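Undergrad: this one's structure only:
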């Protein structure tokens, strides 16, 4: 199994957590998103992932992109431990929380968006930080309210789910940009419980071979 990713990529971070939880061995193949104009734009990588994004997973001849699709594939092919509840309503709730983060919070602060803001749109660094913190705080405000109804130790009750695999990388991003987390005690509590587990700690960006 091969995982093409970047140490600071939130999406690759999610997949690393899933692989660790399921105790699956894989080759970690770095794709530097900044060096040489961004290695994700190389002809070689575009053959694997025409979207020019990370992560990309290769397993037994299958090539997959999109972190949530990859994680659900892993969950079906390597079902222990399960990352989605069996009961349909709980399963849908976990997916909704994961999508709140992966589709509505994360993309607005993704590298290519920030590069477009500071490149063609020519905003300055202070304005970029204002953009980042605005969308993080807006997204976290809604997520905090949702988790107040669903969380135990983790995002939905006391079992790790797909929602937690999305939450932890997003909190990492928030901390990186010095977002005040005091307004989000439930998010912070779930993040704390996740960080006590080796599968999450070993997936952290600074633990990756390409970390700089």
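TA: All right, it came through fine. Values in this document were obtained by computation on a predicted structure and should not be read as measured data.

Undergrad: every contact and neighbour count from this point should use C-alpha atoms.
TA: OK.

Undergrad: how about the helix or strand that contains residue 96: buried residues?
TA: If you go by DSSP states H and E, residue 96 is part of helix 88-99. Applying a neighbour-count criterion of 16 or more other Cα atoms under 10 Å, the buried positions in helix 88-99 are 91, 93, 94, 95, 97, 98, 99.

Undergrad: same check on stretch 41-61?
TA: 41, 45, 48, 49, 52, 53, 54, 55, 56, 57, 58.

Undergrad: what do you get for stretch 205-212?
TA: Quick answer for stretch 205-212 (16+ other Cα under 10 Å): 205, 208, 210.

Undergrad: for the first one, give its distance to residue 139.
TA: Spelled out, it's residue 205. Computed as Cα to Cα, to the nearest Å, the residue 205 to residue 139 distance reads 22 Å.

Undergrad: what do you get for residue 118?
TA: 22 Å.

Undergrad: for this structure, what's the longest helix?
TA: helix 125-150 (DSSP state H).

Undergrad: quick check: buried residues in that helix?
TA: Quick answer for helix 125-150 (16+ other Cα under 10 Å): 128, 132-133, 135-137, 139-140, 143-144, 146-147, 150.

Undergrad: which two from these end up farthest apart in space?
TA: 128 and 150 (32.7 Å; Cα to Cα).

Undergrad: just the helices from this protein, written as ranges.
TA: Using DSSP H, helices in the chain cover 10-21, 43-48, 67-77, 88-99, 111-118, 125-150, 162-176, 185-195, 198-201.

Undergrad: among those helices, which is nearest residue 34?
TA: Counting by Cα to Cα, and looking across all of those, nearest comes helix 111-118 at 9.2 Å.

Undergrad: which parts of the closest one are buried?
TA: 114, 117.

Undergrad: quick check: angle from it to helix 125-150?
TA: 140 degrees (axes from the mean of the first three to the mean of the last three Cα atoms, to 10 degrees).

Undergrad: what residues does helix 111-118 touch?
TA: For helix 111-118, contacts defined as Cα atoms under 8 Å, 6 or more residues apart in numbering pick out 107, 123, 124, 125, 128.

Undergrad: now those as CSV including distance to residue 14?
TA: As requested, the contacts of helix 111-118 are exported to CSV (distance: Cα to Cα, whole Å):
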residue, distance to residue 14
107, 14
123, 30
124, 30
125, 27
128, 25
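
Undergrad: my read is that residue 195 contacts residue 201, right?
TA: Yes - counting by Cα atoms under 8 Å, residue 201 is a contact partner of residue 195 at 5.8 Å.

Undergrad: number of residues surrounding residue 181?
TA: Counted with other Cα atoms under 10 Å, residues neighbouring residue 181 total 15.

Undergrad: below is an additional structure, to be compared with the one above:
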């Protein structure tokens, strides 16, 4: 008989926000079950899922007592507070602020304007078409990576040291999206180096979209 994990993560395999949370849970060795939510098919708009997550997005984390958490950065904050080892944020206030700045460049500057529903609305409501939508995504990713490449260190395998932190999880997830949409990463050597370090880490590699049960 299989025992259910204490946490249930509602996730979509290609979701960069879900990728971040999967990687954090893996790094901290926290067991969880995945319930796939097919965003392309519109499963996030089903009444049962909307009751769980009124924002109709992923990820959603359900705790053992039934408490529901939404929004990836809020979920990551909960994970860090509950399972502090290994730390995803430095204790030093300045170092912490730098890690958060890099993480937020990906999670707050780039991701929201490239979210599936934003790009779909841009394409359909403003006659951007598929090519226009792709140009939109590439533009904002390129802008974000240019800023990020200058924010992170260039003398460490990960963004700010020898172990992955919150910035790395946000970066590797966004780079997955960038490669999917053909963004040229050659101008951003720090970004490429961080991606390689992340994908060489077993816990992060296991969170990669291609390794998910709903990957297709």
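TA: Okay, I see it. A quick note: this is a predicted structure, and the numbers were derived from the prediction, not measured.

Undergrad: ok so, going back, as JSON lines, the helices of the first structure with distance to residue 2 of the first structure would be great.
TA: Listed next are those as JSON lines, based on distance: least, Cα to Cα, whole Å:
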{"stretch": "helix 10-21", "distance to residue 2 of the first structure": "11"}
{"stretch": "helix 43-48", "distance to residue 2 of the first structure": "12"}
{"stretch": "helix 67-77", "distance to residue 2 of the first structure": "12"}
{"stretch": "helix 88-99", "distance to residue 2 of the first structure": "24"}
{"stretch": "helix 111-118", "distance to residue 2 of the first structure": "23"}
{"stretch": "helix 125-150", "distance to residue 2 of the first structure": "31"}
{"stretch": "helix 162-176", "distance to residue 2 of the first structure": "19"}
{"stretch": "helix 185-195", "distance to residue 2 of the first structure": "25"}
{"stretch": "helix 198-201", "distance to residue 2 of the first structure": "18"}
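
Undergrad: show me what residue 33 of the first structure lines up with in the second structure.
TA: Residue correspondence to the second structure (TM-score structural alignment): residue 33 of the first structure is matched to residue 39.

Undergrad: quick one: contacts for that match?
TA: Counted by Cα under 8 Å, 6+ apart, residue 39 of the second structure has contacts residue 12.

Undergrad: find me the equivalent region of stretch 158-171 of the second structure in the first structure.
TA: Using TM-score structural alignment, stretch 158-171 of the second structure pairs with 154-167 in the first structure.

Undergrad: pull up the distance across the matching stretch, start to finish.
TA: Stretch 154-167 of the first structure end-to-end distance (Cα to Cα) = 10 Å.

Undergrad: for it, buried residues please.
TA: 154, 155, 156, 159, 160, 161, 162, 163, 164, 165, 166, 167.

Undergrad: of these, closest to residue 14 of the first structure?
TA: residue 165 (5.1 Å).

Undergrad: just give the closest residue to the closest one, not the sequence neighbours.
TA: In space, residue 165 of the first structure comes closest to residue 14 once its chain neighbours are excluded; the distance is 5.1 Å by Cα to Cα, 6 or more residues apart in numbering.

Undergrad: also residue 28 of the first structure?
TA: residue 3 (5.2 Å).

Undergrad: could you do residue 109 of the second structure as well?
TA: residue 144 is the one closest to residue 109 of the second structure (Cα to Cα, 6+ apart), at 7.0 Å.

Undergrad: trace that neighbour over to the first structure, please.
TA: Using TM-score structural alignment, residue 144 of the second structure pairs with residue 139 in the first structure.

Undergrad: what's near enough to touch that match?
TA: 100, 101, 104, 105.

Undergrad: aligned to the second one, what sits in the second structure?
TA: Alignment note: residue 101 of the first structure maps to residue 106 in the second structure; criterion TM-score structural alignment.

Undergrad: for residue 64 of the second structure, see how far away that match is.
TA: Residue 106 of the second structure is 30 Å from residue 64 of the second structure, by Cα to Cα.

Undergrad: next one: the counterpart of residue 178 of the first structure in the second structure from residue 214 of the second structure, what distance?
TA: Matched by TM-score structural alignment, residue 178 of the first structure corresponds to residue 182 in the second structure. Residue 182 of the second structure sits at a distance of 23 Å from residue 214 of the second structure (criterion: Cα to Cα).

Undergrad: where does stretch 76-85 of the second structure end up in the first structure?
TA: Counting by TM-score structural alignment, stretch 76-85 of the second structure sits on residues 71-80 of the first structure.

Undergrad: got it, and stretch 204-212 of the second structure?
TA: Under TM-score structural alignment, the match for stretch 204-212 of the second structure is residues 200-208.

Undergrad: give me the residues contacting the matching stretch.
TA: 7, 8, 13, 16, 17, 20, 194, 195, 211, 212.

Undergrad: end-to-end on it?
TA: With Cα to Cα, one end of stretch 200-208 of the first structure sits 12 Å from the other.

Undergrad: swap in stretch 12-30 of the first structure?
TA: 10 Å.

Undergrad: list the buried residues of it.
TA: 12-22, 28-30.

Undergrad: ok, of those, which one's closest to residue 185 of the first structure?
TA: For the buried residues of stretch 12-30 of the first structure, the nearest to residue 185 of the first structure is residue 14 (21.7 Å; Cα to Cα).

Undergrad: what do we get in the second structure for residue 128 of the first structure?
TA: By TM-score structural alignment, residue 128 of the first structure lines up with residue 133.

Undergrad: check the gap between its match and residue 21 of the second structure for me.
TA: 26 Å.

Undergrad: and for residue 202 of the second structure?
TA: Residue 202 of the second structure is 15 Å from residue 21 of the second structure, by Cα to Cα.

Undergrad: thanks again, I'm all set now.
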